[in-house]
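> predicted model follows, preceded by the sequence.
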Amino acid sequence: MKIHEYLQDKKIICDGAFGTYFSALFDDEILPEQANIQHPELVKKIHSSYLDAGAVLVRTNTFASNKESLQCDEKGLAENIRAAWKHATEAARESKRISGEDCFLAGDIGPIPGSHGISEEETYLEYKLICDTFLEEGAQILIFETFTDMDRILPVIKEIKKEREVFIIVQFCVNQNGYSNAGISAGRLIQDAGKVSEIDALGFNCGVGPGHMFSIIDAVDWPEGKYVTALPNAGYPKLIKNRMIFRDNAEYFTLKMNEISLKGVDFLGGCCGTNPDYIRRMKEMIDIHQREKKLSIQGIEERTQQSVKDNSFWKDKKPGEKLIAVEISPPPGANDEKVMEAVFQLKEGIADVVTFPDSPSGRTRADSVLMSMKAAKETGLCVMPHICCRDKNAIGMRSQLLGAYINGIRNMLVITGDPVPTLIRQEVKSVFNFDSVGLMKMLDELNQEEFAKDPVVFGGALNHNRPNLNVEVGRVKKKMQQGAEFFLTQPIFTQEEAEKLRIVKEETGARILCGIMPLVSYRNALFIKNEMTGINVTEEVLAHFSPDMTREEGENAGIEIAKKVMGYTDDFVDGYYFSIPFNRVSLLNRIF
């Protein structure tokens, strides 16, 4: 029987945890997935125990079957997956022969560790290899579980659905407050997954116990046309003798799973800490014929049609007028006198927004959000802090965004952030829970929920000097999909760079503010050329300066180059982003 047919009038009882149950049975310090090759009888025994307990769907022992976890090559990975499928198949065949009941097998796929540190193409190819191996073995169901978002798995899901008729389940992992480690809420995860036609079933596993799982399930608006899954942990473990131990609470777990079932959930099972006894009790208590009409989901489009305030820094601009952003570097110490002098000089000037970088080049400066707040309070200027992903985890990032919003910040530039300088990496560590796209996703979600009545306007960085410009075009499009409304570029100095920017504009239609850096001296130009990554000061540009120039002559040379660049880009950019060395904002009056 096909799984769709079974689900017409029955719920599916899934198996429970493999990893924690394996560790309880087998006191050997090996990865459970390694047992597919080293201890096949034990793997088969665990599957049989769950089937005997009443599980209708069994997941293969492959959650961590990936090259990083297994420390193997592609051949070794495929061999491990085939062995796992063989053991599950044999256990299911034996169980069906004895009981005569239907049994479904699902190829289990977990997150690839460190996948955000390798290219999207490499990640895609590994997920594709995993899926193809399962499908070659005859799998008709694939379950992607314990994911924090869909970014890295969606391309392969769409691809395999083109090739085969396969039932796809996607399960997310969230905490007690209903947020994944990527900072995305349970509701948003389900919203986004619900719009993907290739996904057949969706829900949650791991992360929380059954009580919190019930609250999360109850709070989410579930999409029509999708099956719903719930596989919580037994509860929360304690660390005993360096091992994570779950207490036996099968009775409570079963009671809560029955309540979850009454919410219209179609797949019910267990994750960490559960064992065959949990599944046996669920099978005995839950009426698998219970059905309840699922709620329709309220899409993002509906939610964003509310009456909202226009916070964009270009709101008062006439069509065709150039937007002007001016960067002021926060002080490296506690004295902000010169910084605030520069800010006050802009008060009656042409700047539409004043931006404050977030410890650029990985070197400590005063907090960009706090500097923005002070500047806005004392001058009334429109401000925009840069928010980078380098220094805070998902908890810290969300906390900062909430704090900034409470204090009136409504424009932000979201960036990944420069790496920490090599010399201090032994003492200072980067965090990078996610990159700028992931942070944009978090901010977009806050706009849909916490900030819905008065959303934040945010943009991103554009690197026109990337070796493969097509990659940058793709990044810009991805950022726009996550809600980025404008892009600030690195400083441009040549017509060749300007033409690259023109291509990005034509390919994406993005609102672009071209980076302009009026160099002020030979020494300044030489420093930027050799010390600042991503900024291309050519020999031709450097030739405009000489060591014996006066201050005025140096500034005039920089202004001349800046005006040329503005001429190269005037017909297609939406504005200019001025980053003026040493905060010499008075130069703006000589440029315009």
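Arrived safely, thanks for sending.

> every contact and neighbour count from this point should use C-alpha atoms.
OK.

> list the buried ones in stretch 448-462?
Counting neighbours by 16 or more other C-alpha atoms under 10 Å, one finds that the buried residues in stretch 448-462 are Q448, F451, A452, D454, P455, V456, V457, F458, G459, G460, A461, L462.

> distance from the chain centre to it, please.
16 Å (C-alpha atoms, centre = their mean, to the nearest Å).

> also stretch 92-101?
On C-alpha atoms, centre = their mean, the centre of stretch 92-101 falls 42 Å from the chain's centre.

> which residues sit against that stretch?
Residues from elsewhere that reach stretch 92-101 (C-alpha atoms under 8 Å, 6 or more residues apart in numbering): H47, S48, L51, D52, D102, C103, F104, L105.

> one more time with 10 Å
The contact list for stretch 92-101 (C-alpha atoms under 10 Å, 6 or more residues apart in numbering) reads 44, 47-52, 54, 56-58, 86-91, 102-105.

> how close does the residue most central in space within the chain sit to L202?
By C-alpha atoms, centre = their mean, the mean C-alpha position of the chain lies nearest to G438, the distance being 3.1 Å. Taking C-alpha to C-alpha, to the nearest Å as the measure, G438 falls 21 Å from L202.

> structure B:
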Amino acid sequence: MSNGPGSRGFRFDFAERLASGVLVTDGAMGTLLGEHGVGFRHPYDRANLTHAELVERLHGEYVRAGAQLIETNTFSANRVKLSEYKLDERVAEINREGARLARRAADNEANGRERVPVLGAVGPLGRPLSPIGSITEDEAQGVFREQVEALLEGGVDAVLLETFTDLRELRLAFEVTREFGVPVLAYKTFVEDGETLAAGLPVRVAKELSGWGVDVVGSNCTVGPQRMVGIVEQMSDEIGPVAALPNPGLPQLINGEIHYRRDVGHFTEYGVKLAEAGARLIGGCCGTTPEHIKSLADALRDFDASGAAARQAVRNVSVKTRDTGEGPSDIFTEEEARPASEFARRLMDGEFATTVEVDLPRGNDITEVIEASRRLKERGVNAIDISDGARARLRMGPVAVGRIVQDEVGIEVVAHMCCRDRNTIGLQSDLLSASALGVMNILAITGDPPLIGDYPEATGVFDTDAIGLVHILSEMNRGRDLAGNSIGRAPGFLIGAAFNPTADDLPAEVEKVRRKHEAGAHAYWSQPVFEIEDLRRAQEALAAADLAEIKVLLGLMPLRSARQAEFLHHEVPGINIPKRVREGLAKLPPEDAPKFGVEVAQELLVAAKDSVAGAYIMPPASAPDLAGDVVEALGTPVR
């Protein structure tokens, strides 16, 4: 790294500089490049190679406007994001050139003034980490390391980790950057709402980042300057001087393009208030321009930092008694709420639990579902499973149906929830609704592809998969959403996941169970099993993977006909029906086949009862009472 900061003998002391006054940094780069027609269908970072003179000129405009620090045009220049544009092999080149352009502009425009440090900008990966996404922690750190190393080779003085929402991802980026021995600035972006402030999230974030050893803690993007004042107050009251780089306001879409209001006066007014609140490094994010920075620099040129510090000290006394939300719902606690339902209690206490999946009809009439659930309850079933658009077919939502069944019948429901139809916002929204409605047992599934269902042209979302959804549920059981915001009381969901004991690749299936277990699953609903040997083989594989103690609800499917058996065996993935069962059904007259199907399920239930946590029975849609016949094999109804 011959061009890195070590060879220059220069190291900017952020602690000393911010203690003595306010530093003004630059504003948006992407906004300006877009206005020059650069970046359409390409990342703005690519301009470091294709429009180098323009990038350098824009950096220079910010320095002339009064910026005392500038950032490189490399926010999205990591391998993950650049791979979307087939630029992943040019990561090092784009970052090195971004650093050199900013460094040259800073040196050329300083005109004898104090050196203008260059911050190497590093943003999030753009894809979620495992278990929500597929990127492992080691892979993420490799991506960050590649970018940071190239920025340092290009001559940056410090590294800026900005616009992160996921603190785990930010921590990974920080740990990598710290290895290089350069100053590190770390900014979290906050959701634009008052509840974030009321819950004390900025305080807890400030404590966390400061505890890592970050040189400058701050916030950027998302909120406008008015809301940023409240964030800065909380952060600076906790740790002292911080950084604040707000947008000028919320954007709007005009003719397919993002536009921000250009009220420089409003931005400057609140820039001064940010300084009064404890911000000592102030600039702009998306939508800001050299005009914003010039106005801000002029307004803060004679700012009395000592007077502001005195006012802040007075404010610190008043906030010591403020409830910052720490306690059971604190975003950094590892304490998880115990599952709250009676069905969960049965499983957790080792009592045999039975649940039956009752198919939903098309339309909005669920009278038959309610009546079937009532009869099954009378026969000793402990819970009713409600699927979520199984086989990608349109049905009512499981949470709404679950609440109705619970109210009308007085039996608990296990609501399936799939990742096909909801992004991570929608998944969390529906889980919050489930908690509010008292539907506390959730089975997390990935979901069937739309192609096989009623609407093959529909878009499958799949922001995450069942493993990621288990993680989301586990986070909610700690009282927080994926962004770390408090959701209030931890709901105490029972987190269910799927397991296929007859999978063609059993080792791969066991590995999925391990990942679900690590993500926080409490129990596993198995695909239907028809041979005790298949179950025993799967249990041995689980034991070999140190998963012998997981709670498995044995999947049982009382078959009603040879035709059904042939269809399921040959045409439905994940279901394997032994030849002897299929042939046994084929030999019987149609009216006797359901009894044979029940007997097969009963025999398996009796043989497996002492080695599983419960039974998950999936009767034919037209004959839900067959599940009650299967439960009779347990003897006295289990309630």
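Perfect, I can see it now. From a predicted model like this one, the values you see are computed outputs, not experimental measurements.

> helices along the stretch 101-250 of structure 1, start to end?
Ranges of helices within the stretch 101-250 of structure 1 are 120-136, 154-163, 186-194, 210-219, 250-261, based on DSSP state H, counting those that start in this stretch.

> and of those helices, who's closest to T533 of structure 1?
Nearest to T533 of structure 1, of all those, is helix 120-136, at 23.1 Å by C-alpha to C-alpha.

> what's the closest one packed up against?
helix 74-99, strand 104-109, strand 141-147, helix 154-163 (3 or more C-alpha pairs under 10 Å, 6 or more residues apart in numbering; DSSP states H and E).

> what is the neighbour count of the closest residue in space to R560 of structure 2 that isn't next to it in sequence?
Of all residues not flanking R560 of structure 2 in the chain, P594 sits nearest, at 4.1 Å (C-alpha to C-alpha, 6 or more residues apart in numbering). Residues within reach of P594 of structure 2, counting by other C-alpha atoms under 10 Å, total 21.

> check the one 5 residues further on too.
Counted with other C-alpha under 10 Å, the burial measure for E599 of structure 2 works out to 17 neighbours.

> and if you look at T416 of structure 1?
20.

> which stretch of helix or strand covers R311 of structure 2?
helix 305-319 (DSSP states H and E).

> the helix or strand just after that helix vs structure 1, mean deviation?
Later in the chain than helix 305-319 of structure 2, the nearest helix or strand by DSSP H and E is helix 342-348. Helix 342-348 of structure 2, aligned to structure 1 and superposed, deviates on average by 4.8 Å (mean C-alpha distance after the TM-score superposition for structure 1).

> can you give the distance of helix 342-348 of structure 2 from its chain's centre?
Counting by C-alpha atoms, centre = their mean, helix 342-348 of structure 2 comes out at 28 Å from the chain centroid.

> if any of the contacts of stretch 92-101 of structure 1 are buried, give me the ChimeraX selection for them.
Of the contacts of stretch 92-101 of structure 1, the buried ones can be selected in ChimeraX as follows, counting by 16+ other C-alpha under 10 Å:
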select :44,47,48,49,50,51,52,54,56,57,58,86,87,88,89,91,103,104,105
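
> quick revisit: mind telling me what element the residue nearest to R560 of structure 2 is part of?
helix 593-608.

> give me the stretch of structure 1 that the following helix or strand past that helix matches.
Per DSSP H and E, the first helix or strand lying C-terminal to helix 593-608 of structure 2 is strand 614-617. Strand 614-617 of structure 2 corresponds to residues 575-578 in structure 1, going by TM-score structural alignment.

> between the two ends of stretch 524-543 of structure 2, how far is it?
Using C-alpha to C-alpha, the distance between the terminal residues of stretch 524-543 of structure 2 is 15 Å.

> what do you get for stretch 252-263 of structure 2?
14 Å.

> cool, and stretch 409-423 of structure 1?
Stretch 409-423 of structure 1 has its terminal residues 34 Å apart, counting by C-alpha to C-alpha.

> quick one: the helices in the stretch 301-450 of structure 1, in order.
According to DSSP H, counting those that start in this stretch, the helices that the stretch 301-450 of structure 1 contains are 337-345, 368-379, 394-406, 436-448.

> for D218 of structure 1, find the nearest of those.
helix 436-448 (19.2 Å).

> average distance between whatever helix or strand comes next after that closest one and structure 2?
Once the chain leaves helix 436-448 of structure 1, the next helix or strand it forms, by DSSP H and E, is strand 457-462. When structure 2 is overlaid, strand 457-462 of structure 1 sits 2.4 Å from its aligned residues on average, using mean C-alpha distance after the TM-score superposition for structure 1.

> which residues are in contact with the following helix or strand past strand 457-462 of structure 1?
Beyond strand 457-462 of structure 1 in the direction of the C-terminus, DSSP H and E gives the next helix or strand as helix 469-481. Contacts to helix 469-481 of structure 1, defined as C-alpha under 10 Å, 6+ apart, come from residues 414, 436-438, 440-441, 444, 459-466, 482-487, 500-501, 503-511.
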